[in-house]
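Chemist: Build me a model:
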Amino acid sequence: MRWNQSTSVPGLSPATRTRAEPRRRPRFLKRAYEQRYLLAMSLPFVLLVFLFNYVPIWGWLTAFQRYRPGRPFWEQQWVGLKNFTDLFQDETFYLALRNTLGMSTLGLILGFTMPIIFALLLNELRSGLFKRTVQTVSYLPHFVSWVVVAGLVYKMLSIDGGPINQLITAFGGQPVQFMAHSNYFWGVVVLSDLWKEIGWNTIIYLAAITAIEPALYEAARVDGAGRWQLMRHITLPGISRVVIILFVLSIGHLTAIGFEKQLLLSNAVVKDSALVLDLYALQYGIGMNKFSFGTAIGVVNSLVGLALLFGANAFFRRKTGDSII
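Modeler: Model prediction:
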């Protein structure tokens, strides 16, 4: 049976398709020419993303090898899925996965909702100077190294003059060794990260709030709406799209929480609660010279993150009709 070109697009005749294709191409070229400066500005960043995020993906091939440093790539021994088999048979992997998802979920609940609440409260401040001062003070910890933050956390939670334990003692309680109990470690990490990043994460919500049409607030005030009604029926719906996009992206990064805070805040007593996937890859991959095994951990970590991202995107696309992918 001969292929008929006219049947490739149902309902579109060859003559119509011939007229539409040239028209579409000049329109694209015209728009690209009009936005040539924006495209030129974005080109260096696209190249950087490609260079540092996509080019290194070829290194995933070492997960299927018994990699030995110093040997050419084509002389490495291929072992197939052995590294992945060893990974899924290692109980430590499931401990690291549990800790990663546990701390990430707590961080998502607090670290995602609190910046929204903080942005709504800042938006209600009438004094511009006080508002800018609070905002500046709140996002300054973002620029502080985790090494410094870890030292502050240890001082704050110390039983030897730490402010937290002094407050507990003042109310008649007994000093608590927060850094010596595994049950407290997740909370310490999540709250420390919340204090460090809440101001920085608030900026994007404040920017979204400023994009809301002021006439909507004026019309609502004429109808007798108070501050709570304005916040509930105008501000929150106005930033809902931004909230959904950031929430989906945050779900995709559930397994990519890094290892700096866990490494700096952990000790020998709480090491089992501090082990996350990135720290697991560092200790068992680079630390024990098992580079292929560490690469396998990174591959699984990335695939889990991708699955969570596409799953969350599909869920919100079904519920809201919006998609970020």
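
Chemist: C-alpha from now on. contacts and neighbour counts both.
Modeler: Will do.

Chemist: and the closest residue to residue 323 other than its chain neighbours, what element?
Modeler: With sequence-adjacent residues excluded and distances taken as Cα to Cα, 6 or more residues apart in numbering, residue 323 is closest to residue 317, at 5.2 Å. Taking DSSP states H and E as the criterion, residue 317 maps to helix 291-320.

Chemist: what packs against that helix?
Modeler: Packed against helix 291-320 by the contact rule (3 or more Cα pairs under 8 Å, 6 or more residues apart in numbering; DSSP states H and E) you find helix 82-88, helix 240-252, helix 277-281.

Chemist: Mind doing that once more with 10 Å?
Modeler: Packing contacts for helix 291-320, counted by 3 or more Cα pairs under 10 Å, 6 or more residues apart in numbering; DSSP states H and E, involve strand 65-66, helix 82-88, helix 240-252, helix 277-281.

Chemist: Of all the ones you listed, which one comes closest to residue 102?
Modeler: Smallest distance to residue 102 across these (Cα to Cα): 11.8 Å, for helix 277-281.

Chemist: How about residues contacting that closest one?
Modeler: Residues outside helix 277-281 that contact it (Cα atoms under 10 Å, 6 or more residues apart in numbering): 92-101, 255-260, 262-263, 274-275, 283-288, 290-291, 293-298, 300-301.

Chemist: Let's see this one next, to set against the first:
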Amino acid sequence: MSQHRSGQMKAFFRQWQVQSMVIPGIVWMFVFCYIPMFWLIIAFMDYSIAKPMLQSPLVGLKHFEDFAADDRFWRSIRNTLGMSAIKLALGFPIPILFALLLNEIRSLRFKRAVQTISYLPHFIAWTIFGGILLNWLGEGGVMNQLMMALGIQDREILYNSDPQYFWWIVYFSDVLKETGWSAIIYIAAIAGIDPALYEAAELDGANRWQRMWHITIQCIRPTIAILFILAVSGMLGSNFEQIFMLKNNMNMRMAESLDLYIYNMGLVSGRHSFSTAVLFARSLVALGLLLLANYTSKKLSGESIF
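Modeler: Next comes the predicted model:
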């Protein structure tokens, strides 16, 4: 063990220029992720922005009891879990499928073109992409024209004003915008597979689909497992910018996610301690989901983060 550790240290010092490139990331994480954790203490205070934090009176679990008795909080939980469940069940496999199909394209020029086009929506801010989407879904928009041309509907529908469509609008817009970008890590994992495995399988008579199932998917299974664990742990989170752009007074019943609830309570209503308590509780539940998903994945597939 000591020789192994000594070898690691020697390799580290030989590559100190490369290793030092991680320092800005560590500093950023410490400043913006770890130092702000100190302010979680205001979840147990009756905090006022008009006076120093440590002069605010302690109130114990009062804010936790308040949000637990708030029907609006439980509605935001329902909406968040509903949207996250749809994304996890129907959205998580799509980047994997996209990466698998992209890997089967033999024309390098066409493959690069498809990759580039699929990445582009990710770099469009939600303020712009959301505006385009609202235009498509509005009266006289592309969606209404397409549905009427196909005979699926006989009149125009204001999709974004009807709460029953909101979760699906969030799902499809997320798939449209993020599929290409989310597939990058799978494409990188596929690129690391030894080509000799495919050659041996081809000599044994395996067709393209058999090679995809028995080689490609099996080799990227650890990557899939890790990303699935992280997706499960993030189920109480939501894409705040996406929800904020698509919500309105008519669909708010189905649109207010937990992130939007925290924003409304903290910044709009000025209830800083209350919103911090909600955020603190959400973080604890997210940690529990991470541990549960990691344990389940290790038991079922042998793959885990730790």
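
Chemist: Could I get the TM-score for this pair?
Modeler: In this superposition the chains share a TM-score of 0.95, using TM-score structural alignment, normalised by the length of the second structure; 304 aligned residues with a Cα RMSD of 1.6 Å.

Chemist: Counting neighbours, what do you get for the residue opposite residue 233 of the second structure in the first structure once aligned?
Modeler: Taking TM-score structural alignment, residue 233 of the second structure has residue 252 as its aligned residue in the first structure. Here the number of neighbours of residue 252 of the first structure (other Cα atoms under 10 Å) works out to 21.

Chemist: Next one: the residue lying closest to residue 252 of the first structure once chain neighbours are set aside relative to residue 319 of the first structure, how far apart?
Modeler: With sequence-adjacent residues excluded and distances taken as Cα to Cα, 6+ apart, residue 252 of the first structure is closest to residue 309, at 4.0 Å. According to Cα to Cα, to the nearest Å, residue 309 of the first structure stands 15 Å off from residue 319 of the first structure.

Chemist: Of those two, which one has the most company?
Modeler: When neighbours are counted by other Cα under 10 Å, residue 309 of the first structure and residue 319 differ, and residue 309 comes out ahead with 22 against 9.

Chemist: corresponding residue for that one in the second structure?
Modeler: Mapped onto the second structure by TM-score structural alignment, residue 309 of the first structure lines up with residue 290.

Chemist: is it true that its match touches residue 230?
Modeler: Yes - at 6.8 Å, residue 290 of the second structure counts as touching residue 230 under the criterion of Cα atoms under 10 Å.

Chemist: Give the residues shared as contacts by the two.
Modeler: In terms of Cα under 10 Å, 6+ apart, residue 290 of the second structure and residue 230 are both contacted by the residues residue 305.

Chemist: residue contacts, residue 29 of the first structure?
Modeler: Contacts of residue 29 of the first structure (Cα under 10 Å, 6+ apart): residue 35.

Chemist: Helix or strand: which one has it?
Modeler: In the assignment (DSSP H and E), residue 29 of the first structure maps to helix 14-34.

Chemist: so who does whatever residue of the second structure lines up with residue 300 of the first structure touch?
Modeler: Aligned by TM-score structural alignment, residue 300 of the first structure pairs with residue 281 of the second structure. By Cα under 10 Å, 6+ apart, the residues touching residue 281 of the second structure are 43, 64, 275, 287.

Chemist: and which of the residues you listed is nearest residue 157 of the second structure?
Modeler: Comparing the contacts of residue 281 of the second structure against residue 157 of the second structure with Cα to Cα picks out residue 275 as the nearest, at 35.9 Å.

Chemist: Please report how far the closest one lies from residue 39 of the second structure.
Modeler: Per Cα to Cα, residue 275 of the second structure is found 12 Å from residue 39 of the second structure.

Chemist: ditto for residue 211 of the second structure
Modeler: Counting by Cα to Cα, the gap between residue 211 of the second structure and residue 39 of the second structure amounts to 52 Å.

Chemist: wait, isn't residue 183 of the first structure in contact with residue 270?
Modeler: Yes - counting by Cα under 10 Å, residue 183 of the first structure does reach residue 270; the two are 8.7 Å apart.

Chemist: more crowded one of those two?
Modeler: More crowded of residue 183 of the first structure and residue 270, by other Cα under 10 Å: residue 270, with 19 against 12.

Chemist: Per the alignment, name the residue of the second structure opposite the more buried one.
Modeler: Per TM-score structural alignment, the equivalent position to residue 270 of the first structure in the second structure is residue 251.

Chemist: Test my guess that its match contacts residue 166.
Modeler: Yes - here residue 251 of the second structure reaches residue 166: they are 7.0 Å apart, a contact under Cα under 10 Å.

Chemist: out of residue 275 and residue 39 of the second structure, which sits in the more crowded spot?
Modeler: residue 275 (25 against 11).

Chemist: Surely that one is in contact with residue 264?
Modeler: Yes - contact criterion Cα under 10 Å: residue 275 of the second structure and residue 264 qualify, at 8.6 Å.
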